[in-house]
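A.B. asks: Prediction below, plus the sequence it came from.
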Amino acid sequence: MIKMFDHDFSYYLMKPLHTSSTMNIVLYHGWGSSTSKYLEYASSLTRKGYTVIIPELVYHDTRNPFTNYFNQKNMETYFWKVIFQSIDECHQWVNRSNIIKENTVVAGVSMGGFIASGVYATTDLKGLVSINGSGSFFYSERLFRHASNRDPLTNKEETKLKMYDPMNHVHGDGEILLLHGEQDQIISIKAQEDYYAYLTDKGKKAQLKRYKDVEHEFTTCMQTDVLNWLEVQAAR
């Protein structure tokens, strides 16, 4: 594992000992989590022959982290800022690097699923994996605000959100895997279902896997399903 720096974009790079695949996986973690929490899963991916990139997110790890991520004010102020900046940083990094887009899958858990969806919607990559995330930004924010009894979006906020919302962008022709716990009370499956309906209406190659009695967690079953899906993609 090597920590890499490219302008403001820092990330951990993990390469397989014996390369059996040319596929890259860019893996994003969730709000208040850390790159370190996904190193074990990343290792399972490298054992399959994949190269894994785990970006450090702004306000996380070494990039001005908070002391309390789940303070309501912090979440309301910075959640979307982290998502938008992470999408922008990934675009800039992809354009600067020599990474092969058609061999790259972007994946994410929770907030990382939002980021991955935003990156994929505007970059011609091999595929997308979103675990307990959402590619329906505007609808997700409406659900968040309803749950916390907050005021509706202002016109300015709505305009900014829709700029990044995957539902307002043309997607590539890669494969898309959406996984979500049906009992998730943090990120409602309704938003993921809304995104899936959009994708299928546009004729995109997407599948949504629902997990009964699963809350906001990346279960062993989900991890296995992702690995199996990646194996199919690598063979194509």
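C.D. replies: Nice, thanks for sending it over.
A.B. asks: make it CA atoms for all contacts and neighbour counts henceforth
C.D. replies: Will do.
A.B. asks: Find the residue closest to Gln183 in space, skipping its chain neighbours.
C.D. replies: Once flanking residues are discounted, Gln183 sits nearest to Glu215: 4.6 Å by CA to CA, 6 or more residues apart in numbering.
A.B. asks: Take this one as well and set it beside the first:
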Amino acid sequence: MVHNQGLPYHFFQGTNQKAPILVIYHGWAGSTAGYYELAAELKELGYTVVLPDIIHHDSRGILDNYFDGQIRQRLFWETVFQTVDEFEILLADLKVNRKDILVIGSSMGGFIASSIFAKNPEIQGLVNVNGSGAFVVAEEFFRSADGRRRMTSIERSMLEAYDPINYTYSGKPVLLMHGDNDHIVDSSGQYAYYAHCSSPHITFDIYNEVNHQFTDDMVEGLKSWLSKQFGSSGE
């Protein structure tokens, strides 16, 4: 693990200097350790991979119960927003430019990656797995599922400041993947973001009979997409 300026991350050095650095964000209640195997597979394909530790997870503090409704409602968006803001620190620590990066995220990590991608148009690409690129749409789903009241204007404004669909799409390659039976993060946010971008550079793959999981088929889909976009040779 690397610790610079108080922001810890895990670094896997690849051999393909022409390929983008893959920054991967895990989901709510997840862990960077859960992505070591994927990082190792991608490293074998030549990619350099970075797994940032996220606030309220791993070395940055463990919550008593991630699935307590009040805890999740209070800290989910705070975690997303802070991680998006910390991207500047990560860039400085890595000593790279935005154009050197491709962001990937699963579940909450998909929210994070999508917002970073939207706010930084130089980034080479985005992969969002079972997340959302439409924050207001996603929050409306969460509140409906929890039986909560509608957002206030202040709450909506806070989301809109980070909401990817409020930013002009950069035209860089995007891969969206979602299970068609996802009961945790509804696919409506992915569809809304897909419609917002409305580009041949967007690939949206739905996986049948899949709940909120990053399946082996999705991993293979990710690797295939990366190979088509950037190559996978260590040469």
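C.D. replies: Yes, it's here. As the structure is a prediction and not an experimental result, all values here were calculated from the model.
A.B. asks: Could you tell me the TM-score of the two chains?
C.D. replies: The TM-score (TM-score structural alignment, normalised by the length of the second structure) is 0.94; 231 aligned residues with a CA RMSD of 1.6 Å.
A.B. asks: which residues touch the alignment partner in the second structure of the residue nearest to Gln183 of the first structure?
C.D. replies: Aligned counterpart of Glu215 of the first structure in the second structure: Asn211 (TM-score structural alignment). For Asn211 of the second structure, the contacting residues are 179-183, by CA atoms under 8 Å, 6 or more residues apart in numbering.
A.B. asks: Checking the residue nearest to Gln183 of the first structure next. Helix, strand or coil?
C.D. replies: When classified by DSSP: H, G, I helix; E, B strand; the rest coil, Glu215 of the first structure comes out as coil.
A.B. asks: Aligned against the first structure, show me the partner of Lys228 of the second structure.
C.D. replies: When the first structure is aligned by TM-score structural alignment, Lys228 of the second structure is paired with Val232.
A.B. asks: Now do the helix or strand that that match is a member of: which elements does it pack against?
C.D. replies: According to DSSP states H and E, Val232 of the first structure maps onto helix 220-234. Helix 220-234 of the first structure makes packing contacts with strand 175-181 when contacts are defined by 3 or more CA pairs under 8 Å, 6 or more residues apart in numbering; DSSP states H and E.
A.B. asks: which other helices and strands contact the helix or strand that comes right after the strand it packs on?
C.D. replies: As assigned by DSSP H and E, the chain's next helix or strand after strand 175-181 of the first structure is helix 189-201. Packing contacts for helix 189-201 of the first structure, counted by 3+ CA pairs under 8 Å, 6+ apart, involve helix 137-147, strand 175-181, strand 205-211.
A.B. asks: Go through these and pick out the most buried.
C.D. replies: Mean neighbour count (mean count of other CA atoms under 10 Å) peaks for strand 175-181 among these, with a mean of 23.
A.B. asks: what span of the second structure lines up against that strand?
C.D. replies: Alignment of strand 175-181 of the first structure against the second structure: residues 173-179, by TM-score structural alignment.
A.B. asks: ok, now stretch 80-91 of the first structure?
C.D. replies: With TM-score structural alignment as the criterion, stretch 80-91 of the first structure aligns to 77-88.
A.B. asks: Tell me the residues of the second structure aligned with stretch 101-108 of the first structure.
C.D. replies: The aligned range for stretch 101-108 of the first structure is 98-105, by TM-score structural alignment.
A.B. asks: buried stuff in the matching stretch?
C.D. replies: Residues of stretch 98-105 of the second structure classed as buried by neighbour count (16 or more other CA atoms under 10 Å): 98, 100-105.
A.B. asks: And whichever helix in the second structure runs longest, what does it pack against?
C.D. replies: Identified as the longest helix of the second structure according to DSSP state H is helix 69-85. Under the contact definition 3+ CA pairs under 8 Å, 6+ apart, helix 69-85 of the second structure sits against helix 108-119.
A.B. asks: which residues touch stretch 55-64 of the second structure?
C.D. replies: 8, 29-32, 53-54, 79, 82-83.
A.B. asks: Tell me the most packed of the residues you listed, by neighbour count.
C.D. replies: With neighbours taken as other CA atoms under 10 Å, the top of the contacts of stretch 55-64 of the second structure is Ile54, carrying 26 neighbours.
A.B. asks: Can you give me every residue that contacts that one?
C.D. replies: Ile54 of the second structure neighbours (CA under 8 Å, 6+ apart): 25, 60, 79, 83.
A.B. asks: Can you classify it by secondary structure?
C.D. replies: Classification of Ile54 of the second structure using three-state DSSP returns coil.
A.B. asks: Would you check how far apart the counterpart of it in the first structure and Thr19 of the first structure are?
C.D. replies: Counting by TM-score structural alignment, Ile54 of the second structure corresponds to Leu57 in the first structure. Distance check for Leu57 of the first structure against Thr19 of the first structure: by CA to CA, to the nearest Å, it reads 28 Å.
A.B. asks: Ok, His171 of the first structure next?
C.D. replies: In terms of CA to CA, His171 of the first structure sits 29 Å off from Thr19 of the first structure.
A.B. asks: Which one's more surrounded, these two?
C.D. replies: Neighbours per residue, other CA under 10 Å: of His171 of the first structure and Thr19, the larger number sits with His171, 20 against 14.
A.B. asks: Need the nearest residue in space to that one, chain neighbours excluded.
C.D. replies: According to CA to CA, 6+ apart, the nearest residue to His171 of the first structure is Ala121 (4.7 Å).
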